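S.K.: show me the folded form of this:
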Amino acid sequence: MTGVEWTGREATALRNAMRLTVERFAQKIGVAPRTVVHWATAPDTVPRLAIRDALDEALDWAGPRVHDRFTALTGTRVTLSPIKISDTERVEVLKILDVISARLNRVEQRLTDQRDVAAHLCRLTEAAGDLQRQIGVLSGAGRA
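M.R.: Presented below is the predicted three-dimensional model:
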């Protein structure tokens, strides 16, 4: 439940916020394109319950940018539905999050290692430049 009182006006605003064509939006929520067009031309139309549920779900799964655009278009602040999962699903999600966290830690370590190597290479490059200058000075001093 998103907290939206769905009419054709809000449905059209959602389509615009999602930046979808009439056809893609109709396909996404499971209605005919002519229904989507009807909402735009008759904004006070109230969709059937099943369609309102589909609109809720589409808005729930939309990203924060879509939520912001929808709020700007309608003035309705989006309230997301809590996700209901079983204890078994929760354990699986936590396992997946642990794997992702471990992988991110390895990537972070590699990046740290690469930064250390890059810093060392910079120091070596500076030392090589200093050495070249000293050789140039010594070569010039030997000729004089």
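
S.K.: going by C-alpha atoms from here, please, whenever you check contacts or count neighbours.
M.R.: Will do.

S.K.: next one: Val137 from Ala128, what distance?
M.R.: For Val137, the distance to Ala128 equals 14 Å [Cα to Cα, to the nearest Å].

S.K.: for Ala119, same thing?
M.R.: 14 Å.

S.K.: again, but for Leu94
M.R.: For Leu94 relative to Ala128 (Cα to Cα), the value is 50 Å.

S.K.: same thing with Ala102?
M.R.: 39 Å.

S.K.: Ile51: how many residues sit nearby?
M.R.: 16 (other Cα atoms under 10 Å).

S.K.: what's the helix or strand for it?
M.R.: Per DSSP states H and E, Ile51 falls inside helix 49-61.

S.K.: list the buried residues of that helix.
M.R.: By 16 or more other Cα atoms under 10 Å, the buried positions in helix 49-61 come out as Ile51, Arg52, Asp53, Ala54, Leu55, Asp56, Glu57, Ala58, Leu59, Asp60.

S.K.: compare with the first, here's sequence two:
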Amino acid sequence: MIMWELMTGRRPFWDKNHDAELIIEICDGVRPPIVTNAPEGYVELMKECWHSDPNKRPTANDLSKIFDEGGKLHWSINRIEIIKSPDIGPITNNPNAIYKSRSLSAMIKSAESTRSLKIQRYKPFNEGKRMINDNNSNEDTGNIGKKND
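M.R.: Here you go, the predicted structure:
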């Protein structure tokens, strides 16, 4: 997220409420849009940082080495073109987007609770669907070996 903000000069998710729903969306893979005019190497590194598995993300030391070794990866970021990009939105903020330091533990608990409620809501549907499928397959196999009258 920091690389995206440095590149665009905008805050990610500027148009969304910063609440438990956003936490769930991010955990489910929602990311800011890839800017049209972004340098390719920079985009690839940024996507690595966004990997859903934290163990597959580069460490701070890895990033420091990459940025310090300018010869290996050279990005000519044309900030004017990037800032003009329609992908990043206007310089405004959602009134419910909170940009101050605060404890996330209550929000994380809320997100976990919301997520488990959603899972519980869908569970009976999936179990009912499985029962229907099981009944259909029993009906199909029940007819095997029977002679038609």
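
S.K.: TM-score for this pair?
M.R.: Here the TM-score for the pair of chains, by TM-score structural alignment, normalised by the length of the first structure, is 0.36; 71 aligned residues with a Cα RMSD of 3.9 Å.

S.K.: how distant is the lengthiest helix in the first structure from the center of its chain?
M.R.: Identified as the longest helix of the first structure according to DSSP state H is helix 87-143. On the basis of Cα atoms, centre = their mean, to the nearest Å, helix 87-143 of the first structure sits 28 Å off its chain's mean C-alpha point.

S.K.: tell me what that helix is packed against?
M.R.: Applying 3 or more Cα pairs under 8 Å, 6 or more residues apart in numbering; DSSP states H and E, one finds that helix 87-143 of the first structure contacts no other helix or strand.

S.K.: quick one: buried residues of stretch 115-125 of the second structure?
M.R.: Of all the residues in stretch 115-125 of the second structure, those buried under the rule 16+ other Cα under 10 Å are Arg115.

S.K.: give me the contacts around that stretch.
M.R.: Ile24 (Cα atoms under 8 Å, 6 or more residues apart in numbering).

S.K.: just to revisit the earlier point, quick check, distance from the helix holding Ile51 of the first structure to the centre of its chain.
M.R.: Remark: helix 49-61 of the first structure is offset 20 Å from the chain centroid, using Cα atoms, centre = their mean.

S.K.: next, the angle helix 49-61 makes with the helix or strand following it.
M.R.: Where DSSP H and E defines the elements, the next helix or strand beyond helix 49-61 of the first structure is helix 64-74. If you take axes from the mean of the first three to the mean of the last three Cα atoms, to 10 degrees, helix 64-74 of the first structure sits at 120 degrees to helix 49-61.

S.K.: in helix 64-74 of the first structure, what counts as buried?
M.R.: For helix 64-74 of the first structure, by 16+ other Cα under 10 Å, it's Val66, His67, Arg69, Phe70, Thr71, Leu73.

S.K.: what distance do you get for the first one to Ile135 of the first structure?
M.R.: Val66 of the first structure sits at a distance of 63 Å from Ile135 of the first structure (criterion: Cα to Cα).

S.K.: how about the fourth one?
M.R.: In this structure, Phe70 of the first structure and Ile135 of the first structure are 68 Å apart, going by Cα to Cα.

S.K.: now the third one
M.R.: Arg69 of the first structure sits at a distance of 64 Å from Ile135 of the first structure (criterion: Cα to Cα).

S.K.: do the same with Arg123 of the first structure
M.R.: 18 Å.

S.K.: go on, Ala119 of the first structure?
M.R.: Ala119 of the first structure is 24 Å from Ile135 of the first structure, by Cα to Cα.

S.K.: same question, Val107 of the first structure
M.R.: Distance from Val107 of the first structure to Ile135 of the first structure, by Cα to Cα: 41 Å.

S.K.: same thing with Leu14 of the first structure?
M.R.: 71 Å.

S.K.: for those two, indicate the residue with more neighbours.
M.R.: Comparing Leu14 of the first structure with Ile135 by other Cα under 10 Å, the one with more neighbours is Leu14, at 24 against 12.

S.K.: show me what contacts that one?
M.R.: Contacts of Leu14 of the first structure (Cα under 8 Å, 6+ apart): Leu59, Val66, Phe70.
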